[in-house]
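> below: sequence and its predicted model.
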Amino acid sequence: MEIIQYILMALVILFLVRKFIPTKGVRQITTAQLKTELKSKDKQFVDVRTPMEFKGNHIKQFKNIPLNALKAEAKNLSKEKEVIVICQSGMRSNAAVKQLKKLGFSNVTNVKGGMNAWS
C-alpha cells in the first residue's frame, strides 16, 4: 500500500512540475520587456483570455484568440513571424505557447505574469 502512495505522489509532483516549467524553445519575457516589443511591426500579439476578460482590459496591439479557440484560429497566424502570447497570469499563455509549438510555430514568446503584471 505504501509503495502505491509514493508512486501517486511522484506522479502528482511530475504533473505539477511539467505544468509550471517553461516550455523548451519558448522565450519568456516580463511585461517591462513587452513594452519595447510592442513597437515592432514584425510580431504578432495574441491574448488568450476569454472575450469578456479581453473586453474588460487589454493591450491594444493584442488580438483576442481565446485559448480554447487557438488550435482552430492558429491558421490565421504567420509561422514566419514571432508570436507573443499573454493571458491574465501567465498560465494559459504558457499552455498556448506549448500548443503553438506543437502546431509548428518555432518563434513563440510567453509574457510572464500576464495582465496581472502589466502596469
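Great, that's in hand. As the structure is a prediction and not an experimental result, all values here were calculated from the model.
> going forward, measure contacts between C-alpha atoms and count neighbours the same way
Noted.
> A95 should be in a strand, yeah?
No - per DSSP: H, G, I helix; E, B strand; the rest coil, A95 lies outside any strand segment and is helix.
> ok, it to N64 distance?
A95 sits 15 Å away from N64, going by Cα to Cα, to the nearest Å.
> more neighbours: which of these two?
Neighbour tally, A95 and N64, criterion other Cα atoms under 10 Å: the higher count belongs to N64, 21 against 18.
> second one coming, line it up with the first:
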Amino acid sequence: MDILYFLLIMLGAIVVYSVVNWLIQKRIVKTLTEEEFREGYRKAQLIDVREPNEYEAGHILGARNIPLSQLKTRLQELRPDKPVYLYCQSGMRSGRAAQLLNRKGYKNLSHLQGGFKKWSGKVKKK
C-alpha cells in the first residue's frame, strides 16, 4: 500500500510540474501559427534549436542552428533587443529554449506551433 501512495504522489508531482511549466511558457513565449510565423520571421532572429543532424536534414530557409544543448554557451550570438523566433521538431525544445532566454533577459520571444514537422514553407537541406 505504501508503494501505491508513493507512486500516486510521484504521478501527482509530475502532473503539477508539467502544468506549471506549461503556464510559464504560455506567459513568456508567443505561440504562432505557421501563417503568423511567416509574417514576422524575416524581421527577427530565426533560431532552429534542434541538433545539427536534424538541422542538416532540413531547416527553414534563413534559420541559424543553435541547439538547445548549446544555447547557454552561445547566448552572445543573439541580440536581446531584437525579436527571437524559435522552432524545433515539435515545439517542446523551443518552449524550453524560450524559458532559458527569458531568464537571461530576452523578452520578445515566439515559437512555431507544432514545430518544423508542421512547416509547409521553403526548406533548405544540406
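All right, it came through fine. Predicted, not measured: the structure shown is a model, and the values here were computed from it.
> how about the helices in structure 1?
Here structure 1 has its helices, by DSSP state H, at 2-20, 31-37, 51-56, 70-73, 91-102, 114-117.
> possible to save those as a markdown table with distance to E80 of structure 1?
Output for the helices of structure 1, formatted as a markdown table (distance: least, Cα to Cα, whole Å):
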| stretch | distance to E80 of structure 1 |
| --- | --- |
| helix 2-20 | 27 |
| helix 31-37 | 17 |
| helix 51-56 | 26 |
| helix 70-73 | 16 |
| helix 91-102 | 13 |
| helix 114-117 | 24 |
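> point out the most buried one among those helices.
helix 91-102 (a mean of 20; mean count of other Cα atoms under 10 Å).
> now what about that helix, what contacts it?
20, 22-23, 26, 47-49, 67, 70-71, 74, 85-87, 108-111, 114 (Cα atoms under 8 Å, 6 or more residues apart in numbering).
> try stretch 108-119 of structure 1
For stretch 108-119 of structure 1, contacts defined as Cα under 8 Å, 6+ apart pick out 26-32, 34, 58, 82-90, 93-94, 97, 100-101.
> check the offset of that stretch from the chain's centre.
The chain centroid and the centroid of stretch 108-119 of structure 1 are separated by 9 Å, computed with Cα atoms, centre = their mean, to the nearest Å.
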